[in-house]
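>>> need coordinates for the below:
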Amino acid sequence: MPKDTGIGASPKRREDVRFLTGDGNYTDDINVHGQAYVHFLRSDVAHGRITSIDTAEAGAMPGVVRVFTGKDFEGVGSIPCGWQVTGRDGKPMQEPAHPVLAQGKVRHVGDPIAAVVADTPAQARDAAEAIMVDIEDLPAVVDMKAAVADGATKVHDDLENNLCYDWGFVEDNRDAVDKAIKDAAHVTTLELVNNRLVANPMEPRVAVGVWEKGTDNYTLYTTSQNPHVIRLLMGAFVLGIPEHKLRVVAPDVGGGFGTKIFHYAEEAFCTFAAKACRRPVKWTASRSEAFMSDAHGRDHVTKIELALDADHNFTAVRTETYANMGAYLSTFAPSVPTWLHGTLMAGNYRTPLIYVNVKAVFTNTVPVDAYRGAGRPEATFQLERVIDKAARELGVDPIELRRKNFITEFPYATPVAVEYDTGDYPATMDKLSEIADLSGFDARRKESEAKGKWRGLGVNCYIEACGIAPSNLVGQLGARAGLYESATVRVNATGGITVMTGSHSHGQGHETSFPQVIAEMIGIDESMVEIVHGDTANTPMGMGTYGSRSIAVGGSAMVRAAEKVVNKAKKIAAHLLEASDSDIELKEGKFSVAGTDKSVAWGDVTLAAYVPHNYPLEDIEPGLEETAFYDPANFTYPSGAYACEVEVDPETGQVTIERFAAADDFGNVINPMIVSGQVHGGIAQGVGQALLENCSYDSEGQLLSASYMDYAMPRAADLPMFTVDHSCQTPCTHNPLGVKGCGEAGAIGSPPSVVNAVIDALHSGGCKIDHIDMPLTPSRVWAAMTGAAAAGHGTAEGRSVGGEV
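I've put the predicted structure just below:
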């Protein structure tokens, strides 16, 4: 029987009441008395030298408080990058300055040149349009390979070239991998593109800066996934504000998907301008602004080679990737194609030799950073696509090829420097076969053929690294911040509990699932537990929410703090019961003396903690509040197997997803309903990448997909009802909850499943096509089919169809 409360139960999300009734408190809902509004004048060219800016007319317009340009920020710090990568030559990456407002040059369409602060948004916008800017156009570099060619125009004049770093991993494996591929019985090669994406959370970014004259204190209200990190980066490295004088508040946040992790120039501007203008300053992004100012995701071009022996065992993997950084380095951008990507290239398989080369490239485009999955989807897509191609070349079943090479013994140290602690990949594949009814696929294919459609089946396995840690390791890898998490558990006199967490919720359901953990530990009703997050003034220093770390890292900190509370409460209970605290048990909200019927209720003990009339004062202080910081010993490693069935219309190239199933191993599951919802959302985003979404630029750096007229998002009609299962649970061995994380899985496992299914469908119709780059729009699929027909159904060996860089 399903549980009604505690860990493993599925109570409805308590936060949804306010969200669904319009009572959420988002950043744009915050209006401070006397606030002004800012409008940014953004570059409409991708690359150019600013020769003059005339703000006189704009500054004299009605309602204008002040006009700012890059000159106002001379002496102000650069927007910092939070991760340094060292190249295979031993040199640190090239790290250009990133000014709050452009200084000297503009480097991408959307680069902010000037900003107008005015009494109303309309006045600020009108005045911004009156600013006269003269820009000398310079050649734009958009294609990554062209950007690193000799003689290419440099995005940053003070850098040696446009190559941020040339990273090799594991460099000691390189020669052995080359030899293994040379000596292999079979080598499959595939070139592919991981298309650039725009995150598109429901709530655009907003920032409200406030400065208090009497105290010289600053407050920034912002749409952020990690307010403490924003306070640290902006205060220490950009504006020079001591942390104790700067408060950052992230209230309800309407989705993030990674794009709200980073510190953005607009946040620094509003905070700076609040003092300069002596009044609060607010900025709310329009959707078109978001397209050219929010960090984009993915954008990799890769060649991958898989070597196999005569028995079809994987012997080596070699990849070469060009990863787009855009015009500037966003907060965690350097880590995404390296440590979050290269370390996952073993996947679920026993591959003894792996070498990953990544060239990170500056281009005249919007900066690229983490997007749901962050490096893990890119690694999985490469590996799972080349395995499918290898199975087709060898004439073997793609599922059996995967099964043959599964890792089956744990812990397992991969050749790319990580150790998987637990997993059961055959079990998730077995579960997938059951819930997807793979045995019935042939019959369904015949039904589709009878309707004139081609049906294909695509299967994919994935593993990801979540809860990135520990701090001492990531510090060695280039992280400029710790990756621990924190929690304070405050018990009130009447027994209610307030948990202040450094994690942040922007759709994950923390206010529901976190209380389930605390309530189960103590044996009280979940309604007695309140979660507080998002305000640096009343939460302990934490690293925020991303990388599926909330329950594995934030939840573990919460458990450790609660354990301290319980241990102290046991001492108080022991005093009240005249027993030794070592004999005290806590169960179902009561402290009992083991082996007796003597007990005292949770509420009586908590009251005694604050009304210490009968209290062991000589031993412990009054009160019941504890803080814990938790730094994980290792990543967690969720894994799973996905299956997608599609129909392809041979007349039009239209792809329709008919069935989709996901079997995931998330370790112990706190709230199955919330986990299922996370998987559903991830699959939807992965399907969007596979079939619809594509952020593209022309050769001059103009953003061609700058609105929903040109950028296609998945709708409900594009998706079937998903079948999801997370009953295959191998608990994590190194955190107190045995959890692994679930938020990114769907976005990792779905793109290769969809593409594998489409390629299978085309083969069933006689089109011997090995690969089509995402998104598999009808025009791309139709072009691939007609191209294959014109070539007599010849195999497009190693060729990407429609894969623009």
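>>> from here on, contacts and neighbour counts on C-alpha atoms
Fine.
>>> for this protein, which strand is longest?
Counting by DSSP state E, the longest strand found in the chain is strand 314-326.
>>> which helices and strands does that one pack with?
helix 144-147, helix 174-183, strand 300-308, strand 353-362 (3 or more CA pairs under 8 Å, 6 or more residues apart in numbering; DSSP states H and E).
>>> in terms of secondary structure, what does the first one contact?
Right, helix 144-147. By 3+ CA pairs under 8 Å, 6+ apart, helix 144-147 packs against strand 314-326, strand 353-362.
>>> residue contacts, G523?
L586, K587, E588, G589, K590 (CA atoms under 8 Å, 6 or more residues apart in numbering).
>>> next up, the contacts around K275.
V210, W211.
>>> now the strands: where do they sit in the stretch 101-250 of the chain?
105-106, 112-118, 132-137, 163-169, 186-194, 206-212, 217-222, 246-249 (DSSP state E, counting those that start in this stretch).
>>> run the chain-centre distance for the first one.
Mean-position distance between strand 105-106 and its chain equals 29 Å (CA atoms, centre = their mean, to the nearest Å).
>>> which residues touch that strand?
Outside strand 105-106, the residues touching it (CA under 8 Å, 6+ apart) are S43, V45, A46, H47, G48, R49, I50, I113.
>>> between those residues, which is closest to R402?
A46 (44.6 Å; CA to CA).
>>> can you classify that closest one by secondary structure?
coil (DSSP: H, G, I helix; E, B strand; the rest coil).
>>> following up with a second sequence; could you model it the same way so I can compare the two?
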Amino acid sequence: MTFIGERVPRKEDSRLLRGHGRFADDQDRPGQLWVRVVRSPIAHGRIRSVATATASEVDGVVRVVTAADLPDRRIPVRLKVQGINLDDHLQPVLATDTVRYVGEPVAVVVAEDPYVAEDAAELVELDIDELPVVVETFQGTVAADFRLGYGDVEQAFVDAAHIVEMEFDVGRHSAVPMEPRALLVDVDPGSGALQIHGMTKVPVFNRDVLATMLGVDENLIHVHAIDAGGGFGVRGEFYPEDFLVPWLARELNRPVKWVEDRAEHLVAVNHSRQQHHTIAAAFDKNGVLLAMRDDVLHDNGAYARTHGIIVPELTLAMLPGPYRVPAFAGRIRVMLTNKTPCGTYRAPGRFEGTAVREQLLDVAADKLGIDRVELRRKNLLDARELPHTREMSTLGTDVVLDSGDYVGLLDKAMAEADRLGYRAELASLRAQGRTAGLGVAVFLEKSGLGPQETADVMVGTSGAVRVHSGGTSLGQGIETVLAQITADALDVDPAVVTVVNGDTALQPFGAGSWASRSTVVGGSAVHKAALAVRERAIQMASRMLEVSEDDLETRCGSIGVRGAPGSSVTLGEVAKACRPGSPHLLPDEPAGLAARRRFEVEHMTYPYGVHVALVDVDRGTGLVQVPRYLVAYEIGRAINPTLVEGQLVGGVAQGIGGALLEEFRYDEAGQPQAVTFMDYLLPTAAELPKVDVLVTEDAPAPGNPLGVKGAGEGGLTAAGAAIAGAVRDALDLPGPVRRLPLTAERVRGLTDEGTR
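Here you go, the predicted model:
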């Protein structure tokens, strides 16, 4: 049997569709207390006092906590890059003497009932002297200033026949998963041990951070695997609440629960994206790229949170994309302003950089008089040039573009768009007098970040297989994929494989699910562990059947002698033979049919793709509709094609939101202007087209045994770029669209510049 590459139905769906999922807010404990966070109503100010007496007297309130009650703790950076120390800009658990953004935690109310906690929180009196507010990125404090690049950029621009330069802004937006954050922490009154439900994404890291901040051994903290209603980068990082709730549970010796509401989420969870680019490209007389340079201002909000400067670093490191760029110079300044702090959001840094680069290429194509697709084809690295090393590093690894055929995928994408009638529909819309346009964007992604992932595979005496993975289930189908990988290695049905993700007791060395690494790194660890179990099973079966290992083969959950169908043992029987006391177990030989294996990564793998967007612009209202959308994506090897397609389609939905609708705006006082879904606009089914998907497996990744590349972010990476290009084409603009999202207001402002 082979299951890799098959469209196996998702194992998760049976329980989720029947309402049997285990989400954080589904968990309750007898006698639990409820938490409500008191947040700053102003963007910047000096705290004179936090009066809690009135709130404390409310019937049912157990405790009101301020910074004065807490140990001095700040949220650490999870990934430190570029050797830049951000300690002076870390966020305290509760604001001490200064608040720096609307929504910053100032106090916590603990009560017997969630409604009492919320009512009492409104009685906490904050006396804050307002200070000057900075909302403009260029006026912020510089937290980091660094450069990435290679080659002689200055000489390339001197030698250039054509120089194209522009400015471009990417607006601030973020993920809004269906389920906001939630935490339930149970405590053992005797030992003080904590059972935590609600930490997703990187549970082992969060466990270790919490242990350090609490001053306890990490073995006293057990983070339980749960379901999550979406992650997208923002969920599962270590936030102030991830310390507050466990600390309160230990202090009060009772279970404590906190559930974030949507209004909190929109001002408290990590924002992302906001950048201003001044970018230029140098070309020779034939339109061949000689160099690129980019000067970026990155608005990081009020603090450096757990992601540190990962997003700005990725912006620069990935900005040359899949193109042949002989010289590149990038500078980025990370600015602190009085806004919600920023972190990663699906395709961090790449959504931004891809939008800017691809818009620059569109402008350049028009100025050079070259077809947009032809300009890209001319400058894409070809298959003979891969692997391709760039003298830059990101996330602690050198940038080495591994395998691929970028030109080939571009040609396939354009052929597929023609087959599906994209250009014919464009011509038809224009013939009807509509303002329609087509956008094309080529992008490079990254996936499979290390340094490692660890997995356990074990077989029970019934023949059932169990996998303990360090990944976490965020809706991406990781249980199904890991079951397929395991089943393929052991030659069993995926139905007998149970996958448990993100349980720190069962898998204490897991690195989590983020950066499109679950299948690449986690899957490879599972693959290694399953192969080790298979080898062990064959070894034991040879003793049981008294034949050479070379004469054995796996057969649908059993191991038998080649050419002798009646001579075999099941995996369950082998597992029994591995138990202590078995006559087949050698002295001092480890018991059990199980293996733990670690897969280590030195270099990431780089998937890539093409987006094609057809838009129809209403010149009167500025409304942009997207009737057709195509994603072509190179996956290396698709473990489950249906899940790959689902990831890409979901990414497009979020990408359209960021390209056209979603934006966090602030007024001059730093007050957020999008605190409900009345103002923070999400795309609905009415705004989303049927997404056409072309998945190719032409370039297996050489860096892992499965040949896989990540699929989690490619549907989003180039959405802003493709839609910006399509709107520019529709309006026939001489320059760039200048800013995302392309709200109706902004599009109306652009219509006067176009000629169509």
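>>> quick TM-score on the pair, please.
Here the TM-score for the pair of chains, by TM-score structural alignment, normalised by the length of structure 2, is 0.96; 748 aligned residues with a CA RMSD of 1.9 Å.
>>> most tightly packed of the helices and strands packed on strand 314-326 of structure 1?
Sort those by mean neighbour count, taking mean count of other CA atoms under 10 Å, and strand 353-362 sits at the top with a mean of 25.
>>> which helix or strand lies directly C-terminal to that strand?
The element immediately downstream of strand 353-362 of structure 1 (helix or strand, assigned by DSSP states H and E) is helix 376-394.
>>> that following helix vs structure 2, mean deviation?
Overlaying structure 2 shows helix 376-394 of structure 1 at a mean distance of 1.3 Å from the equivalent residues (mean CA distance after the TM-score superposition for structure 1).
>>> and that helix, how far out from the chain middle?
Taking mean C-alpha positions (CA atoms, centre = their mean), helix 376-394 of structure 1 and its chain are 22 Å apart.
>>> in structure 2, which residues correspond to it?
Using TM-score structural alignment, helix 376-394 of structure 1 lines up with residues 350-368 of structure 2.
>>> do a quick rundown of the strands in the stretch 601-750 of structure 2.
608-617, 624-634, 691-696, 739-740.
>>> what is the nearest of the contacts of strand 105-106 of structure 1 to P731 of structure 1?
Checking the contacts of strand 105-106 of structure 1 one by one against P731 of structure 1 (CA to CA), the nearest turns out to be A46, at 48.9 Å.
>>> find the nearest non-adjacent residue to that closest one, please.
Distances taken as CA to CA, 6 or more residues apart in numbering place H108 nearest to A46 of structure 1, at 4.0 Å, with adjacent residues excluded.
>>> that neighbour matches what in structure 2?
By TM-score structural alignment, H108 of structure 1 lines up with Y101.
>>> and that match, what is it in contact with?
Contacts of Y101 of structure 2 by CA under 8 Å, 6+ apart are S40, I42, A43, H44, A302, N338, K339, T340, G670.
>>> burial check on the aligned residue in structure 1 for the first one, number of neighbours?
In structure 1, the residue matched to S40 of structure 2 (TM-score structural alignment) is S43. Other residues within reach of S43 of structure 1 by the criterion other CA atoms under 10 Å amount to 22.
>>> how much space separates S43 of structure 1 from D134 of structure 1?
Distance of S43 of structure 1 to D134 of structure 1, given as CA to CA, to the nearest Å: 11 Å.
>>> out of the strands of the stretch 601-750 of structure 2, deepest packed?
strand 608-617 (a mean of 26).
>>> report the contact partners of the aligned partner of A569 of structure 1 in structure 2.
When structure 2 is aligned by TM-score structural alignment, the residue opposite A569 of structure 1 is A537. Applying CA under 8 Å, 6+ apart to A537 of structure 2 gives the contacts I559, L571, V574, A575, L593.
>>> so how far is K568 of structure 1 from the aligned residue in structure 1 for the second one?
Structural alignment places L571 of structure 2 opposite W602 in structure 1 (criterion: TM-score structural alignment). Distance, W602 of structure 1 to K568 of structure 1, by CA to CA: 12 Å.
>>> shared neighbours, those two?
Counting by CA under 8 Å, 6+ apart, nothing touches both W602 of structure 1 and K568.
>>> out of these two, which sits in the busier spot?
The neighbour count for W602 of structure 1 versus K568, taken as other CA under 10 Å, is higher for W602 (24 against 20).
>>> rewinding a little: mutual contacts of S43 and D134 of structure 1, please.
Contacts common to S43 of structure 1 and D134, judged by CA under 8 Å, 6+ apart, are absent.
>>> before we move on, back to that, mark which of the contacts of G523 of structure 1 are part of helices, please.
Nothing among the contacts of G523 of structure 1 maps onto helices, per DSSP state H.
>>> from G658 of structure 2, how far off is the counterpart of Y322 of structure 1 in structure 2?
Taking TM-score structural alignment, Y322 of structure 1 has L297 as its aligned residue in structure 2. L297 of structure 2 sits at a distance of 19 Å from G658 of structure 2 (criterion: CA to CA).
>>> against structure 2, where does stretch 693-707 of structure 1 fall?
Going by TM-score structural alignment: stretch 693-707 of structure 1 matches residues 662-676.
>>> quick one: residues in contact with that stretch.
42-44, 101-102, 133-135, 171-173, 262-263, 266-267, 338-339, 679-682, 741.
>>> the same query, at a cut-off of 7 Å, please.
Under the criterion CA atoms under 7 Å, 6 or more residues apart in numbering, residues 42-43, 102, 133, 135, 171-173, 263, 266-267, 338-339, 680-682, 741 lie in contact with stretch 662-676 of structure 2.
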